[in-house]
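Q: got a structure for you, letters missing:
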């Protein structure tokens, strides 16, 4: 149970970081 929860949190954090990077890469240049 704990291992599964930790794995999910790790994947979620990685996915969130990836999405944030992609969004920043698309939005920031457009605003500049």
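A: Nice, I can see it. None of the values given here were measured: they were computed from a predicted structure.

Q: going forward, measure contacts and count neighbours with C-alpha atoms only.
A: OK.

Q: what strand or helix carries residue 4?
A: Element membership for residue 4, per DSSP states H and E: helix 2-31.

Q: can you tell me what sits against stretch 17-31?
A: Stretch 17-31 has contacts (Cα atoms under 8 Å, 6 or more residues apart in numbering) with no other residue.

Q: give me that answer again for 10 Å
A: Identification of contacts with stretch 17-31 by Cα atoms under 10 Å, 6 or more residues apart in numbering yields 11, 12, 13, 14, 15, 16.

Q: this is the other structure I want to compare:
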């Protein structure tokens, strides 16, 4: 069970990182 939660956490971290990267790219393209 702990392993599953750890995998979920890693996935969330990846998604957050991608969202951050996407938002920064969006901002750069706007300016």
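A: Yep, it's here. Everything numeric here is computed off the predicted structure, so don't read it as measured data.

Q: related to what we said a few turns ago, could the contacts of stretch 17-31 of the first structure be laid out in CSV, adding neighbour count and distance to residue 28 of the first structure?
A: CSV is the format used below for those (neighbours: other Cα atoms under 10 Å; distance: Cα to Cα, whole Å):
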residue, neighbour count, distance to residue 28 of the first structure
11, 12, 25
12, 12, 23
13, 12, 22
14, 12, 21
15, 12, 20
16, 12, 17
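
Q: need the max-distance pair from the residues you listed.
A: For those, the farthest-apart pair by Cα to Cα is 11 and 16; their separation is 8.4 Å.

Q: neighbours of residue 3 of the second structure, just the number please.
A: Other residues lying near residue 3 of the second structure total 8 when counted by other Cα atoms under 10 Å.

Q: how much space between it and residue 13 of the second structure?
A: Distance, residue 3 of the second structure to residue 13 of the second structure, by Cα to Cα, to the nearest Å: 15 Å.
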